[in-house]
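fold the following for me, if possible:
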Amino acid sequence: MRYSLTSIVIPSVNGLMLLRRCVASIRRHTDPEKTPYEIIVVDDGSADATAEWCADERLPFVRLPVNAGFPRACNKGLRMASGDQLLLFNNDAMATPRWLENLLDALHSSDEIGAVGPVSNYVGGRQRVDLAFDGPDEFMRIAERMNVPDPAKWEPALRLVGFCLLFKRAVYERVGGLDERFSPGHYEDDDYCFRIRMLGYGLRICRDTLVYHEGSASFRLGGEAAQQALIARNRALFLDKWQADPAWFH
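As a prediction, the model looks like this:
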């Protein structure tokens, strides 16, 4: 089956090496004949050569003058996107064999499904799978074996993690963008999934799709104490907004 265009939005801040690896993996493991795609990079106030590299690679990108945070960067990219499907993808993630085709199969298996996400080696909640592997090359070999399309492995969920989140444009047009009160990041994906479900759409974890994730590469730059303080602050924001504990949905 051939799908319509998917827009892959990749926010990146001072992560050119990760971004280059991420984009290379998408190009290697995504068949444009079956799953046409565009890549949109949001250079979130980087001090490295991200913008110059994107220009050299002829990648559509938007350059923010200062680091605006993950939710704002994603929203900038989503507003540039032209695809019928929209995919938020972290720069420290890597595409794997048949990744996008499998995710699209699940997303379009029913009109009531609003968003889907893969399983990964580094992710919170039920999307995490414990794997023993020695580097990205071995991970790709594992993914080659695991990423066999299987609707029996599409699992209903209350929440998906935003490191690799695929949703329909029709959903985006109803839900809107990420809530920027959660900038620079954490719990904006919990909030977005909650809003999707409030409109009656379902979420699916695709256990037939394994995607690599290095994990918290940008947030680690600020140190562990700062990251934990941010998590606590944004959890409190979620509680205040919804009068609900996000842990209920994990």
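
from now on I want contacts and neighbour counts done on CA atoms only, so please keep to that.
Noted.

just checking, Ala106 touches Trp154?
Yes: between Ala106 and Trp154 there is a contact under CA atoms under 8 Å: 6.9 Å.

which residues do those two both contact?
Shared contacts of Ala106 and Trp154, defined by CA atoms under 8 Å, 6 or more residues apart in numbering, comprise 204, 206.

the helix or strand harbouring Ile40 packs against which elements?
If you go by DSSP states H and E, Ile40 is part of strand 37-44. When contacts are defined as 3 or more CA pairs under 8 Å, 6 or more residues apart in numbering; DSSP states H and E, strand 37-44 sits against strand 6-12, helix 50-56, strand 61-64, helix 70-80.

for these, give me a markdown table that also has distance to Leu178 and mean neighbour count.
Shown next, in a markdown table, are the helices and strands packed on strand 37-44 (distance: least, CA to CA, whole Å; neighbours: other CA atoms under 10 Å):
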| stretch | distance to Leu178 | mean neighbour count |
| --- | --- | --- |
| strand 6-12 | 13 | 27 |
| helix 50-56 | 23 | 16 |
| strand 61-64 | 17 | 18 |
| helix 70-80 | 5 | 22 |
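
mind putting those into JSON lines with distance to Lys168?
Listed next are the helices and strands packed on strand 37-44 as JSON lines, based on distance: least, CA to CA, whole Å:
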{"stretch": "strand 6-12", "distance to Lys168": "9"}
{"stretch": "helix 50-56", "distance to Lys168": "26"}
{"stretch": "strand 61-64", "distance to Lys168": "21"}
{"stretch": "helix 70-80", "distance to Lys168": "12"}
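
now the second one, please; I'll put the structures next to each other:
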Amino acid sequence: MEKTAVVLPGFNGPAWLEECVQAVRRHAEEAVELIVVASGPSERVSETAHWCRRSGIACIALPGKVGLAEAFNKGIRLAAADEIVLLDEGWTPLPGWLPGLKEALGEGDRGGVAILSVLPEEDFNGTSAPNAYMGGAGIAMRRRAAERIGMLDPRFRSGVWTFADYALRSRLNGYEPKPVRGRLVCRSAASFTGTRDGNSETAFDRQAFDEKWSLDAFGIF
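The predicted model follows:
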């Protein structure tokens, strides 16, 4: 069985991470490699790093604020596992999340990228419908796929457009990114009190996405 690494950005301190980490461990059904990438005010980063040490979690402490994509890239480079899951800290995995991701990763040359969507399954029925790529909760990849596609684009700050951009790039590199079937994540309680300005980040990223591709990108899907 291939080992799995889970990379979590830590922008809001242990309050957000604790709920997510507990759910990852409880519902994974196997040992996973956990990596937290802490960013933000120095006091909060120090608090997160200390919590990670006590919890037995690898931590990358970054001074100042970095974007979501950049934080994930740091974690990807550190990860030793063959399968890598990038999960936004504001989401809590539900039972079956890891087997569901592994199934969506698929087999063969076109398998290797899966989207952890937060939309109801009936919105896409397990197909490659555009809306399924806009869930924003997470994405999973095999290492060989990541090496071919490359790192996440650091210009993006929100999960919505970071993952949509990566899904598009994976398709252009010969992969078939698959949305995970079913609802396998939910919003964490702590996410409603966080400090990230998700609306402004999403608006910024939408413009950056349009400028980068300058086409109806989802037509490729």
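
buried residues, the lengthiest helix in structure 2. List them.
In terms of residue count, the longest helix belonging to structure 2 (DSSP state H) is helix 198-213. Within helix 198-213 of structure 2, the residues that qualify as buried are 201-202, 204-206, 208-209, counting by 16 or more other CA atoms under 10 Å.

cool, and stretch 5-24 of structure 2?
Buried residues in stretch 5-24 of structure 2 (16+ other CA under 10 Å): 5-14, 16-21, 23-24.

return the residue of structure 2 aligned against Gln243 of structure 1.
Mapped onto structure 2 by TM-score structural alignment, Gln243 of structure 1 lines up with Ser214.

contact partners for the residue nearest to Phe89 of structure 1 when sequence neighbours are not counted?
Leaving aside its sequence neighbours, Phe89 of structure 1 sits nearest to Cys164 (CA to CA, 6 or more residues apart in numbering; 4.6 Å). For Cys164 of structure 1, the contacting residues are 87-90, 93, 117-118, by CA under 8 Å, 6+ apart.

from Leu210 of structure 1, how far off is Leu178 of structure 1?
25 Å (CA to CA, to the nearest Å).

for the two, indicate the residue with more neighbours.
Set Leu178 of structure 1 next to Leu210 and count neighbours by other CA atoms under 10 Å: Leu210 wins out with 31 against 22.

secondary structure element for the nearest residue to the more buried one once chain neighbours are set aside?
Distance criterion CA to CA, 6+ apart; nearest residue to Leu210 of structure 1, sequence neighbours excluded, is Val119 at 5.0 Å. Val119 of structure 1 is part of strand 113-120, with elements assigned from DSSP H and E.

and the angle from the helix or strand just after that strand to strand 113-120?
Sequence-wise, the next helix or strand downstream of strand 113-120 of structure 1 (DSSP H and E) is helix 136-146. Orientation check (axes from the mean of the first three to the mean of the last three CA atoms, to 10 degrees): helix 136-146 of structure 1 against strand 113-120 gives 130 degrees.

elements contacting the next helix-or-strand element following helix 136-146 of structure 1?
Remark: after helix 136-146 of structure 1, the chain's next helix or strand is strand 154-157, criterion DSSP H and E. The contact analysis (3+ CA pairs under 8 Å, 6+ apart) places strand 154-157 of structure 1 against strand 202-213.

and the strand it packs on against structure 2, how far off on average?
When structure 2 is overlaid, strand 202-213 of structure 1 sits 2.1 Å from its aligned residues on average, using mean CA distance after the TM-score superposition for structure 1.

any idea what Asp82 of structure 2 aligns with in structure 1?
Match for Asp82 of structure 2 (TM-score structural alignment): Asp84.

burial check on its match, number of neighbours?
With other CA under 10 Å as criterion, Asp84 of structure 1 counts 16.

burial of the residue opposite Asp190 of structure 1 in structure 2 once aligned, as a residue count?
Under the alignment (TM-score structural alignment), Asp190 of structure 1 pairs with Ala164 of structure 2. Around Ala164 of structure 2 there are 23 other residues, counting by other CA under 10 Å.

quick check: Ala164 of structure 2 touching Pro130?
No: contact between Ala164 of structure 2 and Pro130 fails when scored by CA under 8 Å: they sit 9.0 Å apart.

tell me the centre residue of structure 1?
Cys164 (2.4 Å; CA atoms, centre = their mean).

corresponding residue for that one in structure 2?
That one, Cys164 of structure 1, aligns with Gly138 by TM-score structural alignment.

against Asp216 of structure 2, how distant is that match?
The value you get for Gly138 of structure 2 to Asp216 of structure 2, if CA to CA is used, is 23 Å.

for Ser117 of structure 2, same thing?
Relative to Asp216 of structure 2, and taking CA to CA, Ser117 of structure 2 is found at 21 Å.

having no further points to raise, I will conclude here.
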